[in-house]
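A.B. asks: this one's structure only:
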């Protein structure tokens, strides 16, 4: 078995080459090491990069890890890179995404019932952006499709897991939240760069 220094170095190289979030399971197989040991090494690296104030940070995404740019450096990255228009989600898309995020797995009928309007085209749009996916079928009448958020959703909004969503104890009462409804919170996060930390 390799020592910690060698494995940390290997994890850095793998994250750099892989590009996408690197799963602990996959990294452990490459290193022929225990998954818990590898995850602890990922977390150690994450802390080290943050403590050193480096421009590159390590972010956890649904049990995987990837390199991201430090959020405070966004202004410099924007100046360096050719401006690219960031497509923002429409109000309808944010509403549907919030419902799915907080109620998942959820059927289209349930989404329509909450919104009071058909949501099929909006769901299709979210699926084309890889923010929403099919989670299976309901046991209800007609066995309608169930929808859930994806790993791409977590990456876009800067969540390590779905448990990081803002706590809403009663989803049916979200209209009472005048300043911070779930879709408004998602809107704030979505407007940032998908490759920046804490966006």
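C.D. replies: Sure, I can see it. Computed from a predicted structure; not experimentally measured. Numbers count the residues shown, from 1 in each chain.

A.B. asks: from here on, contacts and neighbour counts on C-alpha atoms
C.D. replies: Noted.

A.B. asks: ok, and residue 135, which helix or strand is that part of?
C.D. replies: For residue 135, the element it lies in under DSSP states H and E is strand 132-137.

A.B. asks: residues of that strand that come out buried?
C.D. replies: Applying a neighbour-count criterion of 16 or more other Cα atoms under 10 Å, one finds 132-133, 135 buried in strand 132-137.

A.B. asks: Residue 116: neighbouring residues, count only.
C.D. replies: 10 (other Cα atoms under 10 Å).

A.B. asks: putting a second one here so we can go through both:
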């Protein structure tokens, strides 16, 4: 392991959360290209050695995480319970936010046709979505987007990895246009 790889590993271990690659480069006093190469080497090392940890990429950030195969043992050791599964309503709201972000609660409610304030609050509490500003209209409603926790939870590196939405029928397109 090179000194840069060891430095990046130490930083990621100590921080314990996702760190932007640019911040890692600044902290390690290295060029972003060098850091990218060292991170690739670290990820390959963890994968090839059968390590209990893995390097997870989330858009422009990276984090050291427990490999999913060992999650149950970690939960037992830390005496933490498995988080409850998301309800159908939560999955609907999360889908709207993921594919249409940033969105307001009113937009979510228009698409779903029901009050979504409780579901939005629950997703905020779970850290799957976050406020990311306000819409520049009267009342300045809050805008929401997905978080790094969302990416980690669904095992994707970025929103570009979301599956494509199915094509809408003409009737569905008309209904969607009426709600926008």
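C.D. replies: Nice, thanks for sending it over. From a predicted model like this one, the values you see are computed outputs, not experimental measurements.

A.B. asks: quick revisit: so the strand holding residue 135 of the first structure matches what in the second structure?
C.D. replies: Taking TM-score structural alignment as the measure, the second structure aligns residues 129-134 with strand 132-137 of the first structure.

A.B. asks: can you give me the strands in the first structure?
C.D. replies: Per DSSP state E, the first structure carries strands over the ranges 22-23, 56-61, 64-69, 106-107, 132-137, 145-149.

A.B. asks: quick one: which of those is nearest residue 167 of the first structure?
C.D. replies: strand 145-149 (16.6 Å; Cα to Cα).

A.B. asks: picking up where we left off before, and the strand holding residue 135 of the first structure, what does it pack onto?
C.D. replies: helix 120-128, strand 145-149 (3 or more Cα pairs under 8 Å, 6 or more residues apart in numbering; DSSP states H and E).

A.B. asks: what's the most buried one of the ones you listed?
C.D. replies: With neighbours defined as mean count of other Cα atoms under 10 Å, these peak in mean count at strand 145-149, which reaches a mean of 21.

A.B. asks: And that strand against the second structure, how far off on average?
C.D. replies: Superposed on the second structure, strand 145-149 of the first structure shows a mean distance of 1.6 Å to its aligned residues (mean Cα distance after the TM-score superposition for the first structure).

A.B. asks: which residues sit against that strand?
C.D. replies: 97, 100-101, 104-108, 131-138 (Cα atoms under 8 Å, 6 or more residues apart in numbering).

A.B. asks: Give me the angle between that strand and helix 120-128.
C.D. replies: 50 degrees (axes from the mean of the first three to the mean of the last three Cα atoms, to 10 degrees).

A.B. asks: Okay then, goodbye and thanks.
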